[in-house]
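Student: need a structure here:
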Amino acid sequence: MRRPLRTAAILAVAATLVTGCGSGDDWSRPRPERSARGTLGPGFVEPSSSPTPESTVTPRPGSWDGVHPPKGYRVVLLTTGDDRPAKALVAAVGKWAEEEHADLRTVVADHPSDLIPSITRALDMGPDLIVSAGNDLVDPLALVTANHLAQHFLVVGAELAEPTQNVTAVNWPGAAFRGEGLGASSAYDPGSFTAERCADAVRAGVAAVLNDLTGIVIRVGE
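Tutor: The predicted structure follows:
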C-alpha cells in the first residue's frame, strides 16, 4: 500500500516543479508595459530635439551605460551565418542578456529559404525586442518589418536602407551592410567586429529602443 502512495506523492511534486518552471518561461502571457532602468547620459542625442526617422546619430561613447532593461526583458536573437562578424554579434548579445538578466531565446536561420520563416517564428514568440545578427537577414527584414509596426527590431552591425519606425540599427566604421542589392561598402571590415565594438552596439541599441528613440541609425566607435 505504501508504494502507490509514495509514487503518487513523487508525481505530484514533479508536476508542481514542471508547472513552476513553465510559468516563468511562458511568453504567451500578456505583460504590462515596463520602462527602462536608468537614464541616458549626456551626449546620446541632442537635448533640444529628437532625431528624425531614418537619421543617423553618433552618441557620446558610454552615454548608454546607465540604461538597463527591466528584469526578464524578452529578447529573441535572430541570427544566420557562421562568419566572424555573425559569431561576434551572437556572443555579444548572449553576454549582454546574461549580465542584464534578460530572457533570451534564439532563432537560427540555417538556410536561405529559412530566412523569412525564421523572422515569422521570432514574431510568433511575442518578444519585447527582436535583435538581428547576420547580413543575410537585412533584405528579408526589410520585407517583413513594415507589416509589424508594433514589434521592435534592433539590427546590429548593419542597417536597413529604408527602416520603418520600429526598426533601429547600430553600426560603426567597417560595418556598413545595407542590403537591397547594395551589399557591403568598400569600407566593410570583418575585423572591425571586435568584442568591445559589438558589446557597445548592443547596449547602445537597446538603450535607444528602451527610450523610444527608434527608426534611426546609431553610429558607435567614431
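
Student: can we go C-alpha only for contacts and neighbour counts from here?
Tutor: Will do.

Student: Work out the gap between the host helix or strand of Arg105 and the centre of the chain.
Tutor: Using DSSP states H and E, Arg105 sits within strand 103-109. Centre-to-centre, strand 103-109 and its host chain are 10 Å apart (Cα atoms, centre = their mean, to the nearest Å).

Student: tell me which residues in that strand are buried?
Tutor: 103-105, 107-109 (16 or more other Cα atoms under 10 Å).

Student: For this structure, just list every one of the helices.
Tutor: 2-25, 84-100, 115-124, 138-144, 195-210 (DSSP state H).

Student: structure for this one too, so we can compare:
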Amino acid sequence: MRSRLVAVGALAALLLSGCGVSDDWSKPHPAPAAVGVLGQGFTSTPPTPEATITPRPGSWDGVHPAPGYRVVLLTAGDDAQTKTLMDAVKDWAEQEKVSLKVLSADDPAHHTDCIVDAMNLAPDLIITAGSELIDAVTVVTASHLDRQFLVLGAEVAEPTVNVTAANWTGATFRGAGLTTATDGDPASFTPARAAAAVRAGVASILSGLTGIVIRVP
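Tutor: All right, here's what the predicted structure looks like:
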C-alpha cells in the first residue's frame, strides 16, 4: 500500500509513504475553539442525536476556527467526486489558515488502519472524503469518542456523538448494503456544494453541534 501524507496551510508540504506516519505537530497548540457564532437559520433548536438538519444557506459563514486548528483529511478513491471534496477542504484550509495534513488510504484492506493512523496524529478534527471509507469509519469511530470526525458527501447510518456528516441530496451514501440508487449522484458533487459542506460541517462542530447530519442545498 502506498499512501500520501501532505501538510499544507501552516505546515510545510510533506510527502511520505505508508499511512502510518510520525506526528510532527510537536508544539503545543490551543484547544479548538470557534471564532464567531452561527447565524439565524442554522437550527432553531439544539438538534437531537442523529438528527438531520437543513440550515439556511450562509448561516454558517460567521464561524471560523481559531488560530492553530489542526485537521487531517483522510481520503480514499481517485474518482471525480472525491477529488471535488478534497479540493474544497484544501481551499478552505488555505483560506482559514488551518494546519492540514492529507492522508490517502489507497488499500481497502487497511482503511481502518489508516483511520487509526490519522487519530494518532492527534488532530483537532478528521475529515473524510470518499464513500469507500464509510464502513471503516463506522467500525472505528464508536470506540474513539474523544476524536471528532466530519464525513463529507456521505454519512454514517448510526453516527455517534463524535461523527458529524455534511452532505446534500445525491450525496448520502451510508455504507455497504445500506445505500439505495438515489443516494449517490456523481453529478451532484459540485465545487459549490462541497465548499458549503466543509464550512457548514466545521462550523457546526466548532459550535458544539455534533453527531448529526447537515444537509446543504
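
Student: picking up where we left off before, according to the alignment, the strand holding Arg105 of the first structure goes to what range in the second structure?
Tutor: Matched against the second structure by TM-score structural alignment, strand 103-109 of the first structure falls on residues 99-105.

Student: Chain neighbours aside, what residue packs nearest to Ala129 of the second structure?
Tutor: Excluding the flanking residues, the one nearest Ala129 of the second structure by Cα to Cα, 6 or more residues apart in numbering is Thr75, at 4.8 Å.

Student: okay, now Val37 of the second structure: neighbour count?
Tutor: 16 (other Cα atoms under 10 Å).

Student: how far away is it from Ser59 of the second structure?
Tutor: 9 Å (Cα to Cα, to the nearest Å).

Student: ditto for Ala33 of the second structure
Tutor: 18 Å.

Student: And the strands in the second structure?
Tutor: Secondary structure of the second structure (DSSP state E): strands at 5-8, 34-35, 52-53, 64-65, 70-75, 99-104, 125-129, 149-152, 163-167, 213-215.

Student: Show me how far the first one is from its chain's centre.
Tutor: Mean C-alpha position of strand 5-8 of the second structure versus that of the full chain (Cα atoms, centre = their mean) differs by 15 Å.

Student: got it, and the fourth one?
Tutor: For strand 64-65 of the second structure, the gap between its own C-alpha mean and the chain's C-alpha mean amounts to 15 Å (Cα atoms, centre = their mean).

Student: That strand vs the first structure, average offset?
Tutor: Here strand 64-65 of the second structure, set against the first structure after superposition, deviates by a mean of 0.5 Å using mean Cα distance after the TM-score superposition for the first structure.

Student: So which elements touch that strand?
Tutor: Under the contact definition 3 or more Cα pairs under 8 Å, 6 or more residues apart in numbering; DSSP states H and E, strand 64-65 of the second structure sits against strand 34-35, helix 191-206.

Student: Rebuild those as CSV, extending it with distance to Ala171 of the second structure and mean neighbour count.
Tutor: Below are these laid out as CSV (distance: least, Cα to Cα, whole Å; neighbours: other Cα atoms under 10 Å):
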stretch, distance to Ala171 of the second structure, mean neighbour count
strand 34-35, 27, 18
helix 191-206, 10, 23
